[in-house]
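J.: quick one: sequence plus predicted model below, questions after.
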Amino acid sequence: MELEAIYKRVIGLDVHQAQVTACALIEQSDGTTRAEQRQFGAFKRDRRALAQWAAALSPDEVVMESTGIYWKSPYAALEAVGIHAKVVNARHVKNVPGRKTDVADAQWLAMLARAGLLRASFVPPARFRELRLVARQRQNLVGQLAAEKNRLHKVLTDSGVRLGVVVSNLHGQSARAMVRAIIAGQPPHEVLKYASRRLRASREDIFDALQGDLSASHLFVLNELLAHIEEIEARIARFDARLLEGLATEREALALLQTIPGVDQIGAAMLLVEIGTDMDVFGSADRLASWAGVCPGNNESAGKRKSGHMRRGNRYVRRLLCEFAHAASRTQCVFKSKFQALVIRRGYKRSIIAIGHKILRTIFFMLKRGEHYRDSATDYEALSVQRNAPRWIKALTKFGFIEPTRV
C-alpha cells in the first residue's frame, strides 16, 4: 500500500554541518513522479544556491529535520526567497536503522511531506529569532553570575569571615560595601561603618562576623571575583536594554504578562521571544504546554499506563516558568493556594512544575484574548485599597479634599 499523495511538489532536506542533501519529488502532468536529488555545501554561497534551486521548483512543501542548530542558516536562506520551510522533529521522521544514508533520509522526508504526514515545529519570526540570541545569552550570564557569587562567598568563608551569617543577601548594597572595605584592607571596626542600620543582626554580631584571617591570596582572589561579578552585572544590564529595545513594539503584550504574579518585565520579555505573541500557531494551550515540556507525557500500551516522564521541550521556557512559579508561590494569589495543596502530596519540585504549567496555560489565553490577568482568589483592587486607604485619606484631608473627622 502506497502513501496517498496530497502535495504534488515537495522537497526534503537532510541538513548536516558541512552539507545539505536535497531530494525533490515532482509530480508530472502524466501522473508520474520525478525525483531530483542534489547536494549543497554549508557556506553562504551554497545556501544561496540551495534557495535559488528550491525557488525554481516552486514547491508546495519544503521540510527539514531540526538537527541541532544546523537547520537555522538554510532556513533563513529559504525564508529570504519566500519559502517557509517546515522544521520537523527528528524523532517523528526516524528512518529504519540499517538503511540510513543522507540521500535516503532526504527522500524519506520528501515522501512523508508529500503524503502530508509531517507537522511543523514552531519557528518564531526572524525578529524574535534574533532576540532569542540576546535572551538566551542573558540566561547564561545569570548562571555565571550566580556561580561567581557563590565562589566569593566560599572564599570569604575560607578566610574565616562569616558575613553570610549576619546578612540575608551577601550582595546587597550594605554587604557589597562591606566586602569592598574588606578587600581594601580596612580593619573590622572601619568595615562596620558600612553596615546598614536596617540589618537585623546586632552590631556586635556583625563585628564578630567580620573577624577573619585574610591572607594576600584571599584578598587577591576576592578582588578578582568582585571585579568579575560587577563586570557580569554591567553586561547583563546591557543585555536587558538591548532586549527591551528590540521589543519596543510589543509593549502591550509585555504589560499584559506583567500583571501575572511572579512575572517581571525582563521575565516577560524573555518569555515573549521564546513563544511569540501569536498563539494561533500553537492552536491550544495543551499544545503550547507540550511544546514547552511542562506537562506529563502519554505512554499507554495494552490499556496500561506506563511512565509519564515529561519530554525535553524548550529548556529556556521551562526555566523561566519555574522562576515564575517560585515567585508566584510566595504571593497572595490562586497559584499560591494551588502550590500549597500540591506540595503536601506531590513534593516541592513536581509542584513547581505544575504551577509553571498552570502559568503557561494562563499566558496562552491572555495573549490570545488580549486580556490582563484576573485572579480568581484575590481581588487586587480591594487589596490595594486596603493597604493604601489610610495614606490616601490622610493626603486628601491634608489638601482639603475631605473634611477632617471630629471626635
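T.: Structure's in. What do you need?

J.: can we go C-alpha only for contacts and neighbour counts from here?
T.: Noted.

J.: the strands in the stretch 201-350 of the chain, which residues?
T.: Secondary structure of the stretch 201-350 of the chain (DSSP state E, counting those that start in this stretch): strands at 300-301, 304-305.

J.: okay, helices next: where are they in the stretch 1-150 of the chain?
T.: 44-57, 72-80, 102-114, 126-158 (DSSP state H, counting those that start in this stretch).

J.: which of the ones you listed sits most buried?
T.: Greatest average neighbour count among the helices of the stretch 1-150 of the chain goes to helix 102-114 (a mean of 23), per mean count of other CA atoms under 10 Å.

J.: list the helices and strands it packs on?
T.: Helix 102-114 sits against strand 9-15, strand 19-27, strand 61-65, with contacts defined as 3 or more CA pairs under 8 Å, 6 or more residues apart in numbering; DSSP states H and E.

J.: what does the first one contact?
T.: Same thing as strand 9-15. By CA atoms under 8 Å, 6 or more residues apart in numbering, the surrounding residues in contact with strand 9-15 are 20-27, 54, 57-65, 67, 70-71, 102-103, 105-110, 113-114.

J.: again with the last one
T.: When contacts are taken as CA under 8 Å, 6+ apart, the neighbours of strand 61-65 outside the stretch itself are 7, 9-15, 71, 83-90, 109-110, 113-114.

J.: buried only: go through those residues for me.
T.: Buried by 16 or more other CA atoms under 10 Å: 7, 9-15, 71, 83-89, 109-110, 113-114, out of the contacts of strand 61-65.

J.: quick check: residue 122 touching residue 283?
T.: No. Look at residue 122 against residue 283 with CA atoms under 8 Å: they stay out of range, at 11.1 Å.

J.: so what's the residue count around residue 397?
T.: Applying other CA atoms under 10 Å, we find 14 residues neighbouring residue 397.

J.: the structure to be compared is supplied as follows:
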Amino acid sequence: MEREIVCGADIHKRFLIATIHSPDGQKIQARFESDLEGLQLFRNWLLDHDCRKLAVESTANYWQPIYLVVAKDIEFVLANSYQIKHIPGRKTDMLDSEWIAELCLNNLISPPRIFSGEDRDLRALTRTRENYIKMRSQIKNRIHHELESACIKLSSVLSDIFGKSGIHIIRGLLIGKSIEDILKGIPAKTLKANREEIRKAISANISPIQASLLGQLLNSIESFDREIGYIDQQIQTVISKRHGDLEIAMSIPGMGIISASTILAEIGNFADFKTGEQLAAYCGLVPSVYQSAGKLITGHITKQGSPHI
C-alpha cells in the first residue's frame, strides 16, 4: 500500500508550525497564524501540496478550531500528547511538527475519538453545567465560612441553609431585620428547627463588610441557579433527539435525566464500540490486570476513562 503525503502541526495559542512529510522523505515547513484567516490559509496550503491527512497534538483545546476548518477536506488525526512523547526514535534536533508528521506517515498514532456536531454540543453543555455546579458549591462553602466567622451558627440548626428558610434568614440579617421579624416571616411548614434554637444561632451581629460580602455571594448563587436552569433546558432540547438512548439510560435505578444526559454526552455515538467490554473500558470501568510470579492478578477498576462519568 502506497503511503500518502501527511502533515504534522505543532499548535500554539497564537500560531502553528506545520511540516508536510512525503513518503520520499521530502519536507516542507511553514508557519500560520491561528486566527480564522490563518487557518483557512493553512487548509489551502495543505490542499495545494496534495496533503490529505493532518496530525496534531491534543494540546488544550487549541486543536478544535483547526478541526472545524479542515475536517471537511482533510483527514484529521488527533495525537495523544503522552503517547507521542514516549515513542522512541526521535532525533534531538527534530521539530515537534516533524516528529508528529513522521509518526503519522508511519501510522504510529492511535487517535482518540473526536466528537462532532450535536455530540460535541451536548458534551459542552453537560461539562459547563458540571463546572457551574462546582463553582456554586465553592461559593456556598464561602458563605458557610463567612457566617461562622460572624458567629452565626445557622448550619447547626438548619440542614440546608440554602433552602427557603435559610435564604430568608440570611437575607433578613443582611438588611438589618430584627430576629423576631425574621422568625415571623418563616412559613411554619418549612421550619423543622426549634425557633428558640434559631434565635440563639443568629443572635450575633454581622459587620457591614461581612453583610456586603454575603450579599454578593448570595447574588452569585442565584445567578448560577438561573444559568444552570437555562443549561438544563438546552440539555433537554438536545438530548430529546436521542430519546431511545435516554430511556435506556434512565432505566437504571436512581438515574435522572441530567445524569443520564451526562453519561450519553461522554459516550457519544455508542456504535463506535463493537462490544460492551470496549465501552466499559472506554469509561474506565474495567479492572486492571497484571502479571506477578506467572499469575494473572485482577486489580481495581482502572478509572482511566472520562472523569465526568
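T.: Done, it's in. Because the structure is a prediction, the values reported are computed rather than measured.

J.: distance to residue 162 of the first structure added to the helices and strands packed on helix 102-114 of the first structure, as TSV?
T.: TSV is the format used below for these (distance: least, CA to CA, whole Å):
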stretch	distance to residue 162 of the first structure
strand 9-15	55
strand 19-27	57
strand 61-65	53
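
J.: leaving out the residues flanking it, which one is nearest to residue 18 of the second structure?
T.: Excluding the flanking residues, the one nearest residue 18 of the second structure by CA to CA, 6 or more residues apart in numbering is residue 9, at 4.3 Å.

J.: that neighbour matches what in the first structure?
T.: With TM-score structural alignment as the criterion, the equivalent of residue 9 of the second structure in the first structure is residue 14.

J.: now do that match against residue 70 of the first structure, distance only.
T.: Applying CA to CA, to the nearest Å, the value for residue 14 of the first structure to residue 70 of the first structure is 10 Å.

J.: can you put the helices of the stretch 1-150 of the first structure in JSON lines and add distance to residue 243 of the first structure?
T.: As requested, these are exported to JSON lines (distance: least, CA to CA, whole Å):
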{"stretch": "helix 44-57", "distance to residue 243 of the first structure": "28"}
{"stretch": "helix 72-80", "distance to residue 243 of the first structure": "21"}
{"stretch": "helix 102-114", "distance to residue 243 of the first structure": "36"}
{"stretch": "helix 126-158", "distance to residue 243 of the first structure": "7"}
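
J.: and the residue nearest the centre of the second structure?
T.: By CA atoms, centre = their mean, the second structure has its centre lying nearest to residue 127, at 4.0 Å.

J.: where's it relative to residue 10 of the second structure, distance?
T.: For residue 127 of the second structure, the distance to residue 10 of the second structure (CA to CA) stands at 27 Å.

J.: stretch 117-132 of the first structure: end-to-end distance?
T.: Criterion CA to CA; first-to-last residue distance in stretch 117-132 of the first structure is 29 Å.

J.: that one: how far from the chain's middle?
T.: 14 Å (CA atoms, centre = their mean, to the nearest Å).

J.: what's that stretch in contact with?
T.: Here stretch 117-132 of the first structure makes contact (CA under 8 Å, 6+ apart) with 86-89, 92, 112, 243, 246, 270, 273-276, 281-282.

J.: and the furthest pair within those?
T.: Maximum pairwise distance in the contacts of stretch 117-132 of the first structure, criterion CA to CA, is 38.6 Å, between 112 and 243.

J.: coming back round to it: and of the strands of the stretch 201-350 of the first structure, who's closest to residue 200 of the first structure?
T.: Nearest to residue 200 of the first structure among the strands of the stretch 201-350 of the first structure is strand 304-305 (52.8 Å), distances taken as CA to CA.

J.: helices and strands around that closest one, which ones?
T.: Partner elements for strand 304-305 of the first structure (3+ CA pairs under 8 Å, 6+ apart): none found.

J.: ok, residues contacting that strand?
T.: With CA under 8 Å, 6+ apart as the test, strand 304-305 of the first structure has contacts from residue 299.

J.: can we see that at 10 Å?
T.: Strand 304-305 of the first structure has contacts (CA atoms under 10 Å, 6 or more residues apart in numbering) with 298-299.

J.: next: stretch 175-191 of the second structure.
T.: Residues outside stretch 175-191 of the second structure that contact it (CA under 10 Å, 6+ apart) are 158, 163-166, 168-173, 195-196, 198-200, 202-203, 205-206, 208, 211-212, 215.

J.: which among these count as buried?
T.: Going by neighbour count (16+ other CA under 10 Å), the contacts of stretch 175-191 of the second structure have 158, 165-166, 168-173, 195, 198-199, 202, 206, 211, 215 buried.

J.: in helices, which of those appear?
T.: Per DSSP state H, helices hold the following members of those: 165-166, 168-173, 195, 198-199, 211, 215.

J.: centre of the chain to stretch 154-164 of the first structure, how far?
T.: Taking CA atoms, centre = their mean, one finds the center of stretch 154-164 of the first structure at 34 Å from the center of the full chain.

J.: right, I'll leave it there.
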